[in-house]
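1. make a model of this:
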Amino acid sequence: MGIVFAAPAVQPDPREVAEGRFMSWTGVNGETFVLSYGTFPSMLPGVQGLHMPQMDVRSSSSPLVHGEDLRSYHIPSRRVFWPLMFQARSASEWRTQHAAFFDSFHPIVPGTWTVGEGDDARTLALVGVFDGNHVFQVDPFLTGYANIGLELSAPRPLWRGQAVRQTFLGAEAGVDFIPDEPGDVYYLSSDSSFALANIDNPGNEPAYLTWTVNGPLTSIQLGVDGAIIEVAIPVPEGSALTIDTDPAAQFATLDGDDVTAELGFQLFGPVPAGGTSPLVIQAEGTGSVVAELTPLYWRAY
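-> Coordinates of the predicted model:
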């Protein structure tokens, strides 16, 4: 029997199979910096904050049962570290660009770190963490060069994806709730069961809805997973009622005016992670209802 020797494995040039993930920083002053090799500054290897967050697991135990019962978990603020290279062609360029970059950070007002582009982009709000101990080993005004490690913190540690939005249009009696052609626009009426109304949450964590009710609509009920909002506020034609159910915000406005008190006590529920959930939407009138959520992810990709 003849012996056949396999061809030696050839490692592809990584530059031919992949490009570095796009990253940018938008500071508190609105200025945006692209963070990649060859930019000012350039992101070096050793970035922290892109992968899994810290998860503090809460458990309980009993002397009658070996081991422990895992009850819940909590994700604290996320530590972020950027190893940055600053390189300029002149002292004046160094002074201008270095100042512009560091002036875009604040210790309590967040800027936005973006990773990826288009539909794949995810964002994380960051604030600066400064202890005042950085040392320049060589005067950068002489060399135009310095490596600086930047400590940052994400008070809200989950990466935010692109918004998921469903629009439901009011209709006169006789218009079917499910349209003839597939799409993301559905018709609503007070005598529909809305059993097929749903929204996707592709994220890793439950996400709360923002509802926008465009008049004219009355007798409005909105909800998800058994948590129903009874809206006693009529929304006339030309007006818009916005209800943000996120526990970090939880407000209602009618044409920009705060009507949270008028909405009264309500039970807000999140859309569970990783699937499709039914919505409850009932109203009378020919306006529209928009249900929107922002998926929350553990990682930047």
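2. contacts, neighbours, all on C-alpha from now
-> Fine.
3. what are the ranges of the helices in the stretch 1-150 of the chain?
-> 14-17, 91-102, 140-143 (DSSP state H, counting those that start in this stretch).
4. closest one to residue 212 among these?
-> Closest approach to residue 212 among the helices of the stretch 1-150 of the chain (Cα to Cα): helix 91-102, 37.1 Å.
5. what comes into contact with the closest one?
-> With Cα atoms under 8 Å, 6 or more residues apart in numbering as the test, helix 91-102 has contacts from 33, 40, 86, 87, 88, 140, 141, 142, 144.
6. and of the residues you listed, the nearest to residue 241?
-> Nearest member of the contacts of helix 91-102 to residue 241, counting by Cα to Cα, is residue 33, at 36.1 Å.
7. OK, contacts around the closest one?
-> Per Cα under 8 Å, 6+ apart, neighbours of residue 33: 24, 25, 26, 40, 101.
8. repeat that for 7 Å
-> 24, 25, 26 (Cα atoms under 7 Å, 6 or more residues apart in numbering).
9. report the contact partners of the first one.
-> If a contact means Cα under 7 Å, 6+ apart, then residue 24 has 32, 33, 34, 35, 113, 114, 115 as its contacts.
10. residue nearest the middle of the chain, spatially speaking?
-> residue 160 (1.4 Å; Cα atoms, centre = their mean).
11. can I assume that residue is in contact with residue 296?
-> Yes: contact criterion Cα atoms under 7 Å: residue 160 and residue 296 qualify, at 4.9 Å.
12. the stretch 101-250 of the chain: strands as residue ranges?
-> With DSSP state E, counting those that start in this stretch as the criterion, the stretch 101-250 of the chain has strands at 111-115, 122-128, 145-154, 159-160, 164-170, 185-188, 198-201, 210-214, 217-224, 227-231, 240-244.
13. and the first one, what does it pack against?
-> With contacts defined as 3 or more Cα pairs under 7 Å, 6 or more residues apart in numbering; DSSP states H and E, the packing partners of strand 111-115 are strand 23-26, strand 122-128.
14. neighbouring contacts of it?
-> 21-28, 105, 121-127, 300.
15. would you do the same for the sequence below? I want to compare the two.
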Amino acid sequence: MSQSVTGIKVTGINGAVFDLVNGTEGAVLTDGLGGVLLPSFERQDTKTARGRGRRVGGLRWNPTTMRARVTVADTRLSVPRGAGYRTGAPWLALDRTFKGAFSPLQPTLVEVSTPNGPRTYRGRLESLQDVTEGGGLRDIAGRADYELTLGADLPFWQGAPVVYDFLYSADAGDNYYGPSNAAPPFYIARGNALATAVVLNPGQVPAYPTWTVTGPVTATVGIGDHLTEVTALAAGQSVTLVTEPTTQAITDEAGGRAWGAVRSWDFAAIPPGESSTVVARMVGGGPGASIRLTLTPNYLSYI
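-> Down below sits the predicted model:
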């Protein structure tokens, strides 16, 4: 285990949580994480007969996989005081819970704690192989060793989200920019107002924001000149705009498709290590209206 990693936690699709470093739930990582130190990519460069060298284009990031060897067995930290290590039916229940944390249809969350903050990876099950040595029954021994492989839709590790709230205020004479130590930062805008903020992307690759607009309000949101217009929302209605190209979606408060709630759209990313001006314009806002920006930075590695 790298000295830069202080914890590895898995949150399964079944709600089960496993601390793979300390083994407090009966599953422990017996080797390091593999396959995720740097995602592979293809350069989209242009070469011409007359040109010297190349014209640098974009990058196409390939899907990534994460590999881990995990032992499902009680440790001294997972056994209540005075109880014995689980075998038989109790161990089978533990084993089912661990396997149920993964699926090829839904992503499982892996969170690594590092000195630079948490890094998360969301991966779907690609394989789960039993590599336990010996031919005995696993429940009698109370132990099984698995080679686990997860594949991510997005090839990056993600850091802690940066959140900005733009809130309606009936009696705010001016836009209010909260105290410098506010966490998360928040902004209060009048019913008809234009609010802006300078947002830093601390990650290593471009990051696309997610916007959530809650009525009653008509809104315009975006980065710089790249603006998206949200049609009038009634009180209690909301629209979430996920602008990341791989997972791009516009949904309503019930999670249904809501592309009809935007009049026009122009999505853009904040470049890595740079700051951009974001725009949140309210028209006809009333009590309860708000605009939230969530920016999740992307990293090439968890280290």
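16. what's the TM-score once they're superposed?
-> Aligned and superposed, the two chains score 0.78 in TM-score terms (TM-score structural alignment, normalised by the length of the first structure); 283 aligned residues with a Cα RMSD of 3.4 Å.
17. so which of the contacts of residue 24 of the first structure is the most crowded?
-> Counting neighbours by other Cα atoms under 10 Å, residue 35 leads those with 23 neighbours.
18. surely residue 58 of the first structure and residue 68 touch.
-> No: counting by Cα under 7 Å, residue 68 is not a contact partner of residue 58 of the first structure; they are 10.0 Å apart.
19. count of neighbours near residue 57 of the second structure?
-> Other residues near residue 57 of the second structure come to 10 when the count uses other Cα under 10 Å.
20. quick one: map it onto the first structure.
-> Applying TM-score structural alignment, one finds that residue 57 of the second structure aligns to residue 71 in the first structure.
21. how about residue 182 of the first structure, what does it touch?
-> Residue 182 of the first structure neighbours (Cα under 7 Å, 6+ apart): none.
22. and for residue 194 of the second structure?
-> Residue 194 of the second structure touches 280, 281, 282, counting by Cα under 7 Å, 6+ apart.
23. so residue 47 of the first structure is in contact with residue 79, correct?
-> No: between residue 47 of the first structure and residue 79 there is no contact under Cα under 7 Å: 10.8 Å.
24. how much space between the closest residue to residue 156 of the first structure other than its chain neighbours and residue 124 of the first structure?
-> Nearest residue to residue 156 of the first structure in three dimensions, chain neighbours excluded: residue 77, at 6.0 Å (Cα to Cα, 6 or more residues apart in numbering). Here residue 77 of the first structure is placed at a distance of 11 Å from residue 124 of the first structure (Cα to Cα, to the nearest Å).
25. who's more crowded, the two?
-> Comparing residue 77 of the first structure with residue 124 by other Cα under 10 Å, the one with more neighbours is residue 124, at 25 against 14.
26. aligned partner of the more buried one in the second structure?
-> Going residue by residue (TM-score structural alignment), residue 124 of the first structure aligns to residue 121.
27. which residues touch that match?
-> Residue 121 of the second structure neighbours (Cα under 7 Å, 6+ apart): 109, 110, 111, 157, 158.
28. give me the number of residues near residue 169 of the first structure?
-> 17.
29. my bad, residue 220 of the second structure
-> With neighbours defined by other Cα under 10 Å, the count for residue 220 of the second structure comes to 22.
30. try residue 75 of the first structure
-> Neighbours of residue 75 of the first structure using other Cα under 10 Å come to 14.
31. that one against residue 52, yeah?
-> No: between residue 75 of the first structure and residue 52 there is no contact, the gap being 10.2 Å when judged by Cα under 7 Å.
32. residue in the second structure paired with residue 293 of the first structure?
-> In the second structure, residue 293 of the first structure lands on residue 295 (TM-score structural alignment).
33. out of the contacts of residue 33 of the first structure, which one sits closest to residue 183 of the first structure?
-> Closest to residue 183 of the first structure, out of all of these and judged by Cα to Cα, is residue 24, at 33.1 Å.
34. trace that closest one over to the second structure, please.
-> In the second structure, the residue matched to residue 24 of the first structure (TM-score structural alignment) is residue 9.
35. for its match, which non-adjacent residue is closest in space?
-> Per Cα to Cα, 6+ apart, closest to residue 9 of the second structure is residue 19, 4.6 Å.
36. cool, and residue 198 of the second structure?
-> Distance criterion Cα to Cα, 6+ apart; nearest residue to residue 198 of the second structure, sequence neighbours excluded, is residue 277 at 4.5 Å.
37. buried ones in the helix or strand that contains the one you found, by neighbour count?
-> Using DSSP states H and E, residue 277 of the second structure sits in strand 275-283. Neighbour counts over strand 275-283 of the second structure (16 or more other Cα atoms under 10 Å) mark 278, 279, 280, 281, 282, 283 as buried.
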